[in-house]
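>>> Mind folding the following:
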Amino acid sequence: MQRRSDPVFAGTGLANCQFLAAGIEACQAAGKVVTISLGGGAGAGAVFTSDAEAVTFAGTIWDLFLGGSSSTRPFGAAVLDGVDLDIEGGSPTGFASFVTEIRSLSAGASKPYYITAAPQCPYPDAYIGSAINAVGFDAVFVQFYNNYCGVSAYSDPNDWDFSTWDNWAKTVSPNPNVKVFIGAPAAEAAANSGSYVDAATLGAIAIATRAEYSSFGGIMLWDASQAYANDRYDMQIKNLITTAGGGTTTSTKTSTTSTKTTTTTTSTKTTTTTTKTTSTTSSSTVKTTSTTSTITSGSCAGVSAWVSTVAYVGGSEVTYNSDLWQSNQWSDDEVPGGVAGAWVNLGACSSLAAGTAKGVGVPATAATLTATVHATAAVSTAVKTVKASAVVAAETAHATFAVSAVESVKASPATAVETGEIKRGNSRAFKL
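The predicted model follows:
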């Protein structure tokens, strides 16, 4: 590992930020998902001249940041959890092929990998629109600012177009369970004049949108530094949304598979609420500490009993009715052995005793995709900015991604290093 004063790998222009590995892994251990974001608002972002070039670049990203291998991994042994495409310039060429290749490379991996995007609110998006229509994305962080259709235009149904994105999610997206986040500026200085709304207004928008549209995923804020400086704008929004909880939910699940020739999508949870005045989501659940029973001998040693108020990621193990179960997808309210098929029975256990959970289980208020840390595609040399992306998210517990997550915060643009095919980018920390 190189010193922070020597931030590139010898003989290359590729930034060496391996000192961030521990912070990234701490976020992941806390149930957070850490992804890398490509593109950004400055310049043309990531640009491909052909599908073949995009496929090659996907392999580079896989080897440097995801489940592949390389002697020059910027974050060392830390394995990020997916890719975000924040494409705000250039050309739409190649991005569908890029996503398809990432899905193919991650097929059969020991953990899920997520694909997200940050389109502008005018529909369809000029740069990433064709890709999100062609291949399955897990979430879109729509930038409802710097445009006529932003949050400041919420009261005008001719401009505010979340309904259009909801319709896209349900009728156009290859993944019908994709979640749509409202992206908003975290302070007046974070966006163009007139784009910002105060916390009370944005909270009301989120609550109403959550109640009306089942595709609603939560709030994404640009950016972390602005939110912190603006009297913790992020926490204000979170508190407003979680306080407004209640009602009932219905949900569906889909499984994820992918092959070299077929791209399918990672499933997320679809939540439906019944009224505009009451909203429902596991994100409104107050965190509690539960006493659980744990197997101390046999095949179930060290495994906690299933708890209905805990959200489990794929691969988590629990005990239920004296059997050992393993989740095969994101799960928070699916009973082991239930019709949803979210759990696989691994066999009978022998004895029970008090203890702690084995595998990854987090409260329903901080479920699977709850804190996505987006590190710059070029791996920023602005250590302060990138570190904020990795560390800030680890310090706060937030709401579920799949069911009405309540806040996401983007860290400020970083000075990127040109590294061949890796383009200029930004870093965004999503705190949900």
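>>> contacts and neighbour counts: CA atoms only from here.
OK.
>>> any idea how far the closest residue to Val55 other than its chain neighbours lies from Ala134?
Of all residues not flanking Val55 in the chain, Phe98 sits nearest, at 5.2 Å (C-alpha to C-alpha, 6 or more residues apart in numbering). For Phe98, the distance to Ala134 equals 12 Å [C-alpha to C-alpha, to the nearest Å].
>>> Among those two, which residue is more densely surrounded?
Phe98 (23 against 18; other C-alpha atoms under 10 Å).
>>> and the more buried one, that's in a helix?
Yes - applying DSSP: H, G, I helix; E, B strand; the rest coil, one finds Phe98 inside a helix.
>>> Isn't it up against Thr60?
No - here Phe98 does not reach Thr60: they are 10.8 Å apart, not a contact under C-alpha atoms under 8 Å.
>>> Helices of the chain, start to end?
21-29, 51-65, 95-106, 129-134, 162-171, 199-212, 224-229, 233-243, 383-392 (DSSP state H).
>>> For the second one, which residues meet the burial criterion?
Judged by neighbour count using 16 or more other C-alpha atoms under 10 Å, the buried positions of helix 51-65 are 53-55, 57-65.
>>> and that helix, what does it pack onto?
Applying 3 or more C-alpha pairs under 8 Å, 6 or more residues apart in numbering; DSSP states H and E, one finds that helix 51-65 makes contact with helix 95-106.
>>> and the helix it packs on with helix 51-65, angle?
Here helix 95-106 runs at an angle of 40 degrees relative to helix 51-65 (axes from the mean of the first three to the mean of the last three C-alpha atoms, to 10 degrees).
>>> Which neighbouring elements make contact with helix 95-106?
Helix 95-106 sits against helix 51-65, helix 129-134, with contacts defined as 3+ C-alpha pairs under 8 Å, 6+ apart.
>>> To Ser104, which of those helices lies closest?
Of all the helices and strands packed on helix 95-106, helix 51-65 sits nearest to Ser104, with 10.1 Å by C-alpha to C-alpha.
>>> Another sequence for comparison is provided below:
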Amino acid sequence: MFPSLLLAALLGLRLSLAAPVNDSNIDAAPLARHILKRSIPAAPRYVVYSDAFISSTNPAPPTSSIAGWTVFNIAFLTNFAADNYGVWVSMTDAQRTAVKAQYAAAGIKLCVAAFGSTEEPTNAGLNPVTLADSVASAVIQYQLDGVDIDYEDFDAFNRKDGSAEAWLISFTTELRKKLPVGQYIVTHAPVAPWFISELYNGRGYTYVDQQVGNLIDWYNVQFYNQGATEYTTCDGLLTESSSTWPGSSVFQIAARGVPLDKIVIGKPAAANNANNGLMTTSLLASCASQAVSKGWNAGIMSWQYPDASSAWIKAVQVGMSGAAPGPTTTVGSTTVVTTTTSTAITSPTAGSCANMATWDSSTIYTAGVFVVYQGFLWKANQWNDDEVPGGPSGAWDKVFSC
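Below you'll find the predicted structure:
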């Protein structure tokens, strides 16, 4: 059993906040740095994890190879800096700053995934407050946009005594003291059955959401590894889960009080990424389309890159056409459009400009956002502020005539 102080020592971190990141060398305008650091991706979100080996010098792939994703979670922050996260920690500040600038320009957030299937922090008796301080310090010190809590302490949950829920509530509460809402991303990645409160004496993740859901940006729900036939059809995934895990489909979780726009659908990208729960991209796109028609817009998560490639998510995003964009983020008097696209266009020749926002000189846009300007649909290819579509900056690509 690791005492929390030893955990912090293994992480090589102070238990107090690390010094703020020096971003003076980032190749972006000061306002861009200010806004992009604080904006949280609005729904729909597209989240991909990376634990498979990428490089011994840089665990963040070129943004061109993950185009379409909006959040890239480097795994894992465990009782030491493991796997790809260990590589990230080994980089110099200058190297991390350069990578972060590239990701910010592409509209992609870079976060760390904490814990994973090998860690049982509650069962190990780790202090949630002390550990949260250490995790927050790591996020700040190593220039990350936030943290995903991939808590998989099944022994603690299966005791059904409330210890897992109490630990998560304390951990999340303390984490947000150091990583404020609106400035850093904090997500959780529970397995879908944990939302079945009646299996956990009225608690489970539904109770966690009731207590600290306002501190959690969204849930990357794992709809996989729960049985060979679980969550493998659109009905089972969206509206009526099986009798094995009753009441744990997307809309059934929402009926328990969890905000629908926070329930991101998580799926493995390939058969070797999970024991079960795989869907083809075409089937998942079809399910997403059905969910969108019912008012869902939270987004898609996948384990893991490189199988969850740019092509993979773009194939799934076909089903997200018409998904209502989440709210924009406002910092001071500046509005930031934080969605990847305001509407997903599956085929430019058959596309429509209906419901698309008109370009506004007072709005800051991130890469991937669509606007209408002078009778044409345009797509931002980079972060830009007051850059006219078709202007000399080249910040916008013309898609088609409206």
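>>> With both chains overlaid, what TM-score comes out?
Once superposed, the chains reach a TM-score of 0.51 (TM-score structural alignment, normalised by the length of the second structure), with 260 aligned residues with a C-alpha RMSD of 4.7 Å.
>>> on that earlier part again, can you lay out the buried residues of helix 51-65 of the first structure as TSV showing distance to Ala46 of the first structure?
Below are the buried residues of helix 51-65 of the first structure laid out as TSV (distance: C-alpha to C-alpha, whole Å):
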residue	distance to Ala46 of the first structure
Glu53	11
Ala54	10
Val55	13
Phe57	10
Ala58	12
Gly59	15
Thr60	13
Ile61	12
Trp62	16
Asp63	18
Leu64	16
Phe65	16
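>>> Between the residues you listed, which sits nearest Tyr148 of the first structure?
Ala54 (31.9 Å).
>>> That closest one pairs with which position in the second structure?
Counting by TM-score structural alignment, Ala54 of the first structure corresponds to Pro128 in the second structure.
>>> how close does the closest residue to its match other than its chain neighbours sit to Val47 of the second structure?
Counting by C-alpha to C-alpha, 6+ apart, Phe171 is the residue found nearest to Pro128 of the second structure once chain neighbours are left out, at 4.6 Å. Phe171 of the second structure is 22 Å from Val47 of the second structure, where distance means C-alpha to C-alpha.
>>> same deal with Asp360 of the second structure?
Counting by C-alpha to C-alpha - Asp360 of the second structure and Val47 of the second structure are separated by 28 Å.
>>> Among those two, which residue is more densely surrounded?
Shown here are Asp360 of the second structure and Val47; by other C-alpha under 10 Å, Val47 has more neighbours (25 against 15).
>>> from memory that one sits against Phe72, does it?
Yes - between Val47 of the second structure and Phe72 there is a contact under C-alpha under 8 Å: 6.1 Å.
>>> So what's the residue count around Gly361 of the first structure?
Neighbour count for Gly361 of the first structure, taken as other C-alpha under 10 Å: 29.
>>> aligned partner of Ala114 of the second structure in the first structure?
Using TM-score structural alignment, the equivalent of Ala114 of the second structure in the first structure is Leu38.
>>> now that match: how far from Met220 of the first structure?
Distance from Leu38 of the first structure to Met220 of the first structure, counting by C-alpha to C-alpha: 17 Å.
>>> which residues do Val47 and Phe72 of the second structure both contact?
By C-alpha atoms under 8 Å, 6 or more residues apart in numbering, Val47 of the second structure and Phe72 have no common neighbours.
>>> Could you grab the helix/strand/coil label for the most centrally placed residue in the second structure?
Most central in the second structure under C-alpha atoms, centre = their mean is Val47, positioned 4.3 Å from the mean C-alpha point. Classification of Val47 of the second structure by three-state DSSP places it in strand.
>>> For Tyr184 of the second structure, list the residues it contacts.
Shown in contact with Tyr184 of the second structure (C-alpha under 8 Å, 6+ apart): 37-38, 40, 145-146.
>>> Which contacts among the residues you listed does the first structure share?
Here is what carries over to the first structure from those, by both residues aligned by TM-score structural alignment, their matches' C-alpha atoms under 8 Å: 145-146.
>>> Let me know the closest of the contacts of Tyr184 of the second structure to Val264 of the second structure.
Using C-alpha to C-alpha, Ile40 comes nearest to Val264 of the second structure of the contacts of Tyr184 of the second structure, at 14.8 Å.
>>> any idea what that closest one aligns with in the first structure?
Mapped onto the first structure by TM-score structural alignment, Ile40 of the second structure lines up with nothing.
>>> do Ile253 of the second structure as well
Using TM-score structural alignment, the partner of Ile253 of the second structure in the first structure is Trp165.
>>> How about its match, nearest residue that isn't a chain neighbour?
The spatially closest residue to Trp165 of the first structure, leaving aside those adjacent along the chain, is Val180, at 7.2 Å (C-alpha to C-alpha, 6+ apart).
>>> need the contact list for the counterpart of the one you found in the second structure.
Matched across to the second structure, Val180 of the first structure falls on Ile263, judged by TM-score structural alignment. Neighbour list for Ile263 of the second structure: 218-221, 250, 254, 298-299 [criterion: C-alpha under 8 Å, 6+ apart].
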